[in-house]
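S.K.: Structure for the following, please:
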Amino acid sequence: MATLNRPGDGDGHVCGIDTAMEVIGGKWKVLILWALHERSHRRFGELRRLVPGITEKVLASHLRELEADGIVDRVSYDEVPPRVEYALTKDGIRLNDALEPLAAWARTRTGTPPRPFLSDQAG
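M.R.: I've put the predicted structure just below:
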């Protein structure tokens, strides 16, 4: 049985879940991670299309936060016009792998069959 860290035992976190939720919390971050998981590099506009309902402002903010947390790399190419792509880091890949059992649990609970990310079906 795992022992929980107690508040005040160092970083102030109670368990690993609260630490993970600081990184992936919110409505959109896991969907951004999943879109990046499906293909190694994606551009901002592509991510915006893949996560229906997200605003440009929120996407930009979440990408900055995920980059600051070491989950996403922002790759800027020295081209005209400028090109920027986003990709998962090794930690981001491990985080997505850790989220897969949660997705499987949800599919079982709802009876939803597994399917590719909604983006890649749209062409």
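S.K.: going forward, measure contacts and count neighbours with C-alpha atoms only.
M.R.: Fine.
S.K.: R74 sits in which helix or strand?
M.R.: Taking DSSP states H and E as the criterion, the element that holds R74 is strand 72-77.
S.K.: actually V84, not the one I typed
M.R.: strand 83-88.
S.K.: What residues of that strand count as buried?
M.R.: Using 16 or more other C-alpha atoms under 10 Å as the test for burial, strand 83-88 gives E85, Y86, A87, L88.
S.K.: circling back: okay, the angle between the strand holding R74 and strand 83-88?
M.R.: Relative orientation of strand 72-77 with respect to strand 83-88: 150 degrees, computed using axes from the mean of the first three to the mean of the last three C-alpha atoms, to 10 degrees.
S.K.: just checking, what packs against the helix or strand hosting R48?
M.R.: Secondary structure assignment for R48, by DSSP H and E: helix 44-50. Using 3 or more C-alpha pairs under 8 Å, 6 or more residues apart in numbering; DSSP states H and E as the contact criterion, the neighbours of helix 44-50 among helices and strands are helix 29-38, strand 83-88.
S.K.: Before we compare anything, build this one as well:
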Amino acid sequence: MTSKTVLAIDDSRTIRSLVSQTLVDAGFDVTTAVDGEDGVSTFQGTRFDAVITDINMPKLDGFGVIAAIRGGAANRKVPILVLTTENSPEFKDKARDLGATGWIVKPFEDRQLVDILKLVTGADNA
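M.R.: Okay, here's the model as predicted:
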């Protein structure tokens, strides 16, 4: 079985480390990016099974990341999960309208993050 690949985009080194460790322990292959620009650039060069993005980041925010991936040429249907401290209905609606698959509020529960990623990537069926 090939492990599912996840791109985690967050400007917080701590969050990148927590997400990465949690997912690697669950059998995912994780690549991290330090901001939205870095994330979109990394996404364009590799095929990922899912993307996790923060909203508030320098250079390009999470909304820009979602728009860039959904408007790009490759892998436009990839599941995109928003992992953020933001919890307003306006932010959620905007992310959903742009094409986000789901929304997880920080601090996240390890099990919840893993379960959602398994669900959206089909990792349970692999």
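S.K.: What would you report as the TM-score here?
M.R.: These two chains, once laid on top of each other, score a TM-score of 0.27 by TM-score structural alignment, normalised by the length of structure 1; 63 aligned residues with a C-alpha RMSD of 4.6 Å.
S.K.: Output the buried residues of strand 83-88 of structure 1 as TSV; include the columns distance to L59 of structure 1.
M.R.: As requested, the buried residues of strand 83-88 of structure 1 are arranged in TSV below (distance: C-alpha to C-alpha, whole Å):
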residue	distance to L59 of structure 1
E85	13
Y86	12
A87	14
L88	15
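S.K.: Which of those sits closest to V30 of structure 1?
M.R.: Using C-alpha to C-alpha, L88 comes nearest to V30 of structure 1 of these, at 12.1 Å.
S.K.: Hmm, D73 and the closest one touching each other?
M.R.: Yes. Contact status for L88 of structure 1 versus D73: in contact at 6.0 Å, counting by C-alpha atoms under 8 Å.
S.K.: and A68 of structure 2, which of the three is it?
M.R.: In the three-state summary, A68 of structure 2 is assigned as helix, counting by DSSP: H, G, I helix; E, B strand; the rest coil.
S.K.: what sits against it?
M.R.: Taking C-alpha atoms under 8 Å, 6 or more residues apart in numbering as the contact definition, A68 of structure 2 lies against V40.
S.K.: Span of stretch 76-85 of structure 1 from start to end?
M.R.: Distances were taken as C-alpha to C-alpha, to the nearest Å; on that basis the terminal residues of stretch 76-85 of structure 1 are 7 Å apart.
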